[in-house]
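Trainee: This is the structure alone, sequence omitted:
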């Protein structure tokens, strides 16, 4: 019995008690939850429903708990119910009810853990969106890992998700990039405000190879060639490095399209219709202070040029026009001041900023070796890039390490720890269980031991305390997925997988899956093989949400 099914049973029992006693059933919640007690001696699960409902029903919580306990005790699969404190319910399941979960997980396979908690939501998730002026740096790497994991989580929770990379190919940064390439091609030092690093020389050389006469052109024409071709080459490299990292976007959105299609003017017209536009000092402004921003924002400058914020407005409107109910944008720590203006902008469009727009801020990441930050890149010169990160840790360890921590906390990742082949390395600890569970299945097959038909599975034989502990841990997976998706926090999945790994190791040490020596294969062995395979299913599913492999051998 899963925690969700038990919670539904508790609620059903409460409804029966209310109806029998003539209590107002409108006081009952639409759903409830059960939790695992910290002390296993207190039972398998605990419910606080009696405490929650006592006052509403004008019944002492402990009296209501007694009635609930009596009703629950009659439900199939419930072994006993004890009342603790002012009205807590400590519930124990019988072995068969607990053990059947192993079969259910194996039969569900890759679908186990998927929920419909976000069904009907259409979410646009934008992340990374680094300007094509250089390789993806360490901050972007964090968003690549976390954003991709979040997209998988949201889909597992039932949402329709569109992932997006905003390709900014306009503005002063691109101008400096083109000038840096041009200078490099001529053998000159980069401009004072330009870009350095070996990659500039590489891209400049590639531009010249593609346009051999570029240096014979006048400076304006040459700069335009370096801009156009250089950006194409740089962005192609960014896409390739992200693909190798396991990150693919549904949409790569080009900022120039907003300008070429007249969408900035469309956004301005829409905002004017809403009554939030005013003119001052020859410029066109959006009155965002009406919605909590610290100052009003210029959309079009006095010289007629659009501002970056105008493009932000047009881009947001474009996403909403494409049918997305919620726009989620993941930004680095240096964009914290961006939240107020974006929330106000959504309100100016007539949207509910709390419903239609989310901005997630990620903190800094430091890669550490021997206690010292790794600062210099072989190619970029001043920052650690995606390639540097993967070279140091590998794809799996990089993705797991970056998704393992709350994105709003700075982290220091020690290269030695994350490349160590022992249990001190969290990704190794979890992947080792993936490999061990697979190997147990292989060894079982070699001696002719198979799970057999689901109808012949004997769940009541999984009665050992370590089997029960593992079953309860596996049963929490759907709730972990739903909670992680709702909170936009993939790190809960990683931490949960480490709990599963620990519970499996304790089970494996105490409960033999295969018979020893020439001992016959028993139904207990078969039941434990189901539990072993259920564990591999959960580990593989959870790692898959993080974009990490579940290896068959280590």
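Mentor: Done, it's in. Just so we're clear, the structure is a prediction, and the values are computed from it rather than from any experiment.
Trainee: use CA for all of it now, contacts and neighbours both
Mentor: Will do.
Trainee: Neighbours of residue 283, how many?
Mentor: Residue 283: 16 surrounding residues under other C-alpha atoms under 10 Å.
Trainee: State the distance from it to residue 64.
Mentor: Applying C-alpha to C-alpha, to the nearest Å, the value for residue 283 to residue 64 is 67 Å.
Trainee: Below is an additional structure, to be compared with the one above:
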């Protein structure tokens, strides 16, 4: 749980604060309260490794021009015993810090020491977080939106774990309410059509038209024949739902397991109907957030600030999806004690965000504890054209179809290459291409290439020495230093990905690591150099392999040793 940047920024903060104190004691600066000092990487390497705009922040209270203040601070900075090589003032008053190479060599030793734990940080302090994702209606197969939401949600959960949060992955099974009624009606219609013909039994316009509904009833008939023909519609629908729903849920579970997603909790919506919805509605009523009109119960727009009242309990006494969703979220926060809840929803749910946040406030739960990640649509492309149907089955492409076509590694990598708010064009041809144009192949090849180098040297009885016997100061080539700097960024990438809930940072980061490695390998020989330099470079590629594997493991993507 360590980042070299933390050590460096602590050093810089101490050096700057001490410099200001010295300047004050010598009468060059007036007494002042120092704000939190922020450091960031300059856009251009020529401006140093880290920079701060502190002088511009403090100029007003110090009654000095920012650049003059920066010069006074720099004059009093002591660099002994730090990673600082030099400090300069730039532009209107930026203070730029340039480091010596020792911090880079320290980074490599740290990677070797931490191994699979390198990159772990602790900004979460064990905060209890739930990530709920996919949660597709169990009335049909998983589609491309579910595939994208699954890869995003699972990687967000993994990033948060690496950042020190106590994470629970949850799937909400929508096994109650309107969609299950519609599922039953759809199954019944297809069942009756099998015996009476399609023209004799009208199919409901808003029913589920997928081929899987027909598959279910055909399988039911194979097992049970026409035993439902003489039953009432209610009995028939109930029997068909009880047959088809577990089959769908098993397919969903199996598909997600194949996709390397394993949930801690599968939460059933129907369990909320055993008193929790009623309990939640009573709390809203007691707090004055519901209104009763037209024989129904509504969430008050006047009290919540929403644009209109939202129906919670229909005239027939049945709760709406909104009511069960509010009860579900109360269960997360109040009953199970999650500090924060993160939901991944398709962008078509954007209108529901404000409603759910308002409902949480109505229950006395801060809306800030509920975070919604909305993700955009996916367009599949093959041979340069949009693909919607599987050639093999003639049906809409499902998650399983995609995994059959491109594999799990490519699917998980590609779905995490764009920020969640961006539309994603998924090139199925590129995903299976074995070339450097395919980003997942490019990264995996870098890992396999390092493993191959280490294996071949090992076959020649050349083994890497322990870290304390290797002279890392021999690593001075630009390509070597650039690669080490990139490896040093990994814990900070975890921090940023956890704070922004954007795992796409990590796919881009590991592509950069692979790119820096290939540049290093093309410029610097490992084998054939004198022993001490060869050992230093061996250690560098050993550390590079660790970082690439750590990122791929987080993304749940294979890190092959041979390709």
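Mentor: Yep, it's here. Note that the coordinates shown come from a computational prediction; the quantities given were computed from them, not determined experimentally.
Trainee: Where does whatever residue of structure 1 lines up with residue 271 of structure 2 fall, secondary structure wise?
Mentor: Matched by TM-score structural alignment, residue 271 of structure 2 corresponds to residue 257 in structure 1. If you go by DSSP states H and E, residue 257 of structure 1 is part of helix 255-260.
Trainee: Now do the helices in the stretch 251-400 of structure 1.
Mentor: Assigned by DSSP state H, counting those that start in this stretch, the helices in the stretch 251-400 of structure 1 fall at 255-260, 263-273, 308-321, 338-348, 353-356, 386-393, 395-403.
Trainee: Quickly compare those helices and say which is most buried.
Mentor: helix 395-403 (a mean of 24; mean count of other C-alpha atoms under 10 Å).
Trainee: And the helix or strand just after it, how far out from the chain middle?
Mentor: Using DSSP H and E, the helix or strand that follows helix 395-403 of structure 1 in sequence is strand 411-414. How far strand 411-414 of structure 1 lies from its chain's middle: 19 Å, per C-alpha atoms, centre = their mean, to the nearest Å.
Trainee: which helices and strands sit right next to strand 411-414 of structure 1?
Mentor: On a contact count with 3 or more C-alpha pairs under 8 Å, 6 or more residues apart in numbering; DSSP states H and E, strand 411-414 of structure 1 meets strand 365-369.
Trainee: what's the burial count for the aligned residue in structure 2 for residue 446 of structure 1?
Mentor: In structure 2, the residue matched to residue 446 of structure 1 (TM-score structural alignment) is residue 459. Burial measure for residue 459 of structure 2: 10 neighbouring residues, criterion other C-alpha under 10 Å.
Trainee: cool, the one 4 residues further on as well?
Mentor: Neighbour count for residue 463 of structure 2, taken as other C-alpha under 10 Å: 13.
Trainee: Test my guess that it contacts residue 457.
Mentor: Yes. Residue 463 of structure 2 is within contact range of residue 457, at 6.9 Å (criterion: C-alpha atoms under 8 Å).
Trainee: For structure 1, which residue occupies the most central location?
Mentor: residue 150 (2.4 Å; C-alpha atoms, centre = their mean).
Trainee: Next one: the aligned partner of that one in structure 2 relative to residue 82 of structure 2, how far apart?
Mentor: Alignment note (TM-score structural alignment): residue 150 of structure 1 maps to residue 156 of structure 2. As judged by C-alpha to C-alpha, residue 156 of structure 2 and residue 82 of structure 2 stand 35 Å apart.
Trainee: Same question for residue 64 of structure 2.
Mentor: Residue 64 of structure 2 is 28 Å from residue 82 of structure 2, by C-alpha to C-alpha.
Trainee: And for residue 356 of structure 2?
Mentor: 50 Å.
Trainee: now do residue 32 of structure 2
Mentor: Residue 32 of structure 2 is 25 Å from residue 82 of structure 2, by C-alpha to C-alpha.
Trainee: Over to residue 435 of structure 2?
Mentor: Separation of residue 435 of structure 2 from residue 82 of structure 2 (C-alpha to C-alpha) stands at 44 Å.
Trainee: The two: which has the busier surroundings?
Mentor: More crowded of residue 435 of structure 2 and residue 82, by other C-alpha under 10 Å: residue 82, with 16 against 13.
Trainee: for the equivalent of residue 139 of structure 1 over in structure 2, what are its contacts?
Mentor: Taking TM-score structural alignment, the alignment pairs residue 139 of structure 1 with residue 145 from structure 2. Listed by C-alpha atoms under 8 Å, 6 or more residues apart in numbering, the contact partners of residue 145 of structure 2 are 346, 377-378.
Trainee: So residue 145 of structure 2 belongs to a helix, correct?
Mentor: Yes. Counting by DSSP: H, G, I helix; E, B strand; the rest coil, residue 145 of structure 2 is located in a helix.
Trainee: distance of it from residue 258 of structure 2?
Mentor: Where residue 258 of structure 2 is concerned, residue 145 of structure 2 sits at a distance of 17 Å (C-alpha to C-alpha).
Trainee: Starting from the strand or helix carrying the match of residue 150 of structure 1, tell me the next helix or strand along the chain.
Mentor: Per DSSP H and E, residue 156 of structure 2 falls inside helix 144-162. Following helix 144-162 of structure 2 in sequence order, the next helix or strand is strand 166-173 (DSSP H and E).
Trainee: Which residue ranges of the stretch 201-350 of structure 2 form strands?
Mentor: When assigned using DSSP state E, counting those that start in this stretch, the strands of the stretch 201-350 of structure 2 occupy the ranges 265-268, 290-293, 296-299, 310-313, 340-346.
Trainee: With distance to residue 550 of structure 2 added, can I get those strands in JSON lines?
Mentor: Listed next are those as JSON lines, based on distance: least, C-alpha to C-alpha, whole Å:
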{"stretch": "strand 265-268", "distance to residue 550 of structure 2": "26"}
{"stretch": "strand 290-293", "distance to residue 550 of structure 2": "50"}
{"stretch": "strand 296-299", "distance to residue 550 of structure 2": "47"}
{"stretch": "strand 310-313", "distance to residue 550 of structure 2": "46"}
{"stretch": "strand 340-346", "distance to residue 550 of structure 2": "24"}
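Trainee: can you give me the strands for the stretch 51-200 of structure 2?
Mentor: Listed in chain order, the strands of the stretch 51-200 of structure 2 (DSSP E, counting those that start in this stretch) span 84-90, 94-99, 128-132, 166-173.
Trainee: In TSV, list those strands along with mean neighbour count and distance to residue 396 of structure 2.
Mentor: Converted to TSV, those look like this (neighbours: other C-alpha atoms under 10 Å; distance: least, C-alpha to C-alpha, whole Å):
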stretch	mean neighbour count	distance to residue 396 of structure 2
strand 84-90	17	58
strand 94-99	21	56
strand 128-132	23	25
strand 166-173	19	22
